[in-house]
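Novice: heads up, no residue letters with this:
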């Protein structure tokens, strides 16, 4: 049996993981998510594609989940700052965590279905339908979140569910099914046909630009789905195991708390890794990132700064031909 000092050491290690690993995931995830949003909204190629729309919305929801979920957990466990000490803050936090989390996995499920339908049922992958699906999902999960507002309260500074029936629903359906088994099943079942469809795209007689974009988005989507499966299964497995654990052994509880902390933050990497996965699997995305960062936004910033610094317009030199005046390149096929 472990000594009290050893148990304290395990709890201390879990706290350090909350602080350092948690902050690492939080910072990288927010930065990567914001970059994704900028890229997807800047490039015309992505603005016209339903799959890119799903990935952009997933990035937005991921940032929201990291702030409402991971950040508040780090404050509470890592720094002993309880952001949900008041009941109304507890209700808001619980609503946002479930809302962003469910919308994130819904967006990825829709992206996988979009890639599944890409070859034979392309008319079902329009941007208008994608916007409608996301809007419907937002309404459904908002209604679902009302129950969190009703049945969550802060008791003695601890944010918890006060309704026994709803607590059973969260324990046996919300986490293992809505956030685990159901979306993972949809993603996996749609990913294999989508992978086969991606190999067929090369033989299709379509515009080369559209072909490159479709294959790029397929690679990005399937790679992220694979990572979601890898990081979600340990968390769900540990969560289900903890549900059935009824032990008064402090040594055992300390070890399980440490395992749960590790798998929880591994799970949070699901919401933090998309930008880095896209850069790793897609050379085209890396070029697009550099183009958006330097050729679009940095150049725009420099132009605005120069405009503020110059109080008068410099006249064009006499004799300068039209060919010598730089022109804006609006026809960049890669973007």
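Specialist: Arrived safely, thanks for sending. The structure presented is a predicted model; accordingly, all values stated were derived computationally and were not measured.
Novice: from here on, just use CA atoms for contacts and neighbour counts.
Specialist: Fine.
Novice: other residues contacting stretch 39-59?
Specialist: With contacts defined as C-alpha atoms under 8 Å, 6 or more residues apart in numbering, stretch 39-59 is touched by 33-34, 36-37, 103-105, 107-108, 110-111, 114-115, 125-127, 130, 213, 217, 221, 271, 274, 288-289, 292, 335.
Novice: how about stretch 124-139?
Specialist: Residues outside stretch 124-139 that contact it (C-alpha under 8 Å, 6+ apart): 48-51, 53-54, 99, 103, 106-107, 114, 117-118.
Novice: tell me which two of the residues you listed sit farthest apart.
Specialist: Pairwise distances across the contacts of stretch 124-139 peak at 28.1 Å for 99 and 118 (criterion: C-alpha to C-alpha).
Novice: here's the one I want to compare it with:
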């Protein structure tokens, strides 16, 4: 049987090695996602707008939350608890960005459903302008809703040798536990993403039979392929989100049921190890977007290579290519308006 010191040692090593691995790959993936979804070929897609905001929020989440967890839980450097301003700011930013990232993931699933609907009134909601407005509203909404975190969160001395950064208000602690941790991080994303993911899958099976007949075969193939690629990216991300959130939600439910039960030090070490594992698995929500997209989409891989090639080019050559591309896009838009009006993907 493992001893208390052994369990605590395993918890620290997991946060150091697995945490650092996730942090490095998460930073690379988030930065790469930001570069890719700002690419001219994806800039006019509302789905890509949501994923771009998700990637920015995930990057900030990793910098403020996962890095602090590695330092605090892994290396046992509790520098956050000695600075009340940083304790409040770090907790607030981590909470906001995690909620924004999951909200954008839910919006992307709803957006894919709208883009595959046959009714024009629903397809009109699939626009970059609306996506930007929704993202702005979501950012402001979560920033306002989580303001009590700035007020109540502070370093709290639990024992003589154990101090943590958490809420000093019992009511706000209950709201965080039951509303944010269980509902916003678990139940709500599961329900909405599963529902709209299923509806999108149902629509994509019928979409090719409802395409406009005047579109050429080449354009039809390209549009259908692009739709399928975005749907594949979304479905894999939904699966990863649900799987990575289940241990975290189970751990929080267990904590709610057993928080009034007194336990010995060995039981506490076991629970702490399970909590660290569940928490680290939950971070796959923020580090897996780039890698799941890369595995599931040929278009995404192609754009990734273009971005890499553009980074290696001289600024003058890149500016010249962008000018030519924008000129070609304007010509194509004028030509498309004259021929036929097609709903945007």
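Specialist: Yes, it's here. In this text, all values refer to a predicted model and were calculated from it rather than measured experimentally.
Novice: mind checking the TM-score on these two?
Specialist: Taking TM-score structural alignment, normalised by the length of structure 1 as the basis, the two superposed chains have a TM-score of 0.86; 306 aligned residues with a C-alpha RMSD of 2.2 Å.
Novice: picking that back up, save the contacts of stretch 124-139 of structure 1 as a markdown table, and put in distance to residue 187 of structure 1, neighbour count and secondary structure too.
Specialist: Formatted as a markdown table, the contacts of stretch 124-139 of structure 1 follow (distance: C-alpha to C-alpha, whole Å; neighbours: other C-alpha atoms under 10 Å; DSSP: H, G, I helix; E, B strand; the rest coil):
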| residue | distance to residue 187 of structure 1 | neighbour count | secondary structure |
| --- | --- | --- | --- |
| 48 | 23 | 15 | coil |
| 49 | 19 | 20 | coil |
| 50 | 17 | 22 | helix |
| 51 | 14 | 28 | helix |
| 53 | 17 | 22 | helix |
| 54 | 14 | 26 | helix |
| 99 | 19 | 24 | helix |
| 103 | 14 | 23 | helix |
| 106 | 10 | 25 | helix |
| 107 | 11 | 24 | helix |
| 114 | 11 | 24 | helix |
| 117 | 13 | 18 | coil |
| 118 | 15 | 20 | coil |
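Novice: which one among those residues gets closest to residue 300 of structure 1?
Specialist: Residue 300 of structure 1 lies nearest to residue 48 out of the contacts of stretch 124-139 of structure 1, by C-alpha to C-alpha, at 22.9 Å.
Novice: structure 2: which residue goes with the closest one?
Specialist: Counting by TM-score structural alignment, residue 48 of structure 1 corresponds to residue 44 in structure 2.
Novice: centroid-nearest residue for structure 2?
Specialist: Geometric centre of structure 2, nearest residue: residue 101, 4.0 Å, by C-alpha atoms, centre = their mean.
Novice: what does that residue correspond to in structure 1?
Specialist: Alignment note (TM-score structural alignment): residue 101 of structure 2 maps to residue 104 of structure 1.
Novice: distance check, the residue nearest to that match when sequence neighbours are not counted against residue 38 of structure 1.
Specialist: Leaving aside its sequence neighbours, residue 104 of structure 1 sits nearest to residue 58 (C-alpha to C-alpha, 6 or more residues apart in numbering; 4.9 Å). For residue 58 of structure 1, the distance to residue 38 of structure 1 equals 13 Å [C-alpha to C-alpha, to the nearest Å].
Novice: just residue 210 of structure 1 next, same as before
Specialist: With distances taken as C-alpha to C-alpha, residue 210 of structure 1 is found 21 Å from residue 38 of structure 1.
Novice: can you check residue 119 of structure 1 too?
Specialist: Between residue 119 of structure 1 and residue 38 of structure 1 the computed distance is 28 Å (C-alpha to C-alpha).
Novice: structure 2: which residue goes with residue 186 of structure 1?
Specialist: Under the alignment (TM-score structural alignment), residue 186 of structure 1 pairs with residue 192 in structure 2.
Novice: ignore what I typed, I meant residue 235 of structure 1.
Specialist: Under the alignment (TM-score structural alignment), residue 235 of structure 1 pairs with residue 248 in structure 2.
Novice: ditto for residue 21 of structure 1
Specialist: In structure 2, the residue matched to residue 21 of structure 1 (TM-score structural alignment) is residue 18.
Novice: and that match, how many neighbours?
Specialist: Close neighbours of residue 18 of structure 2, defined as other C-alpha atoms under 10 Å, add up to 16.
Novice: no further questions, thank you.
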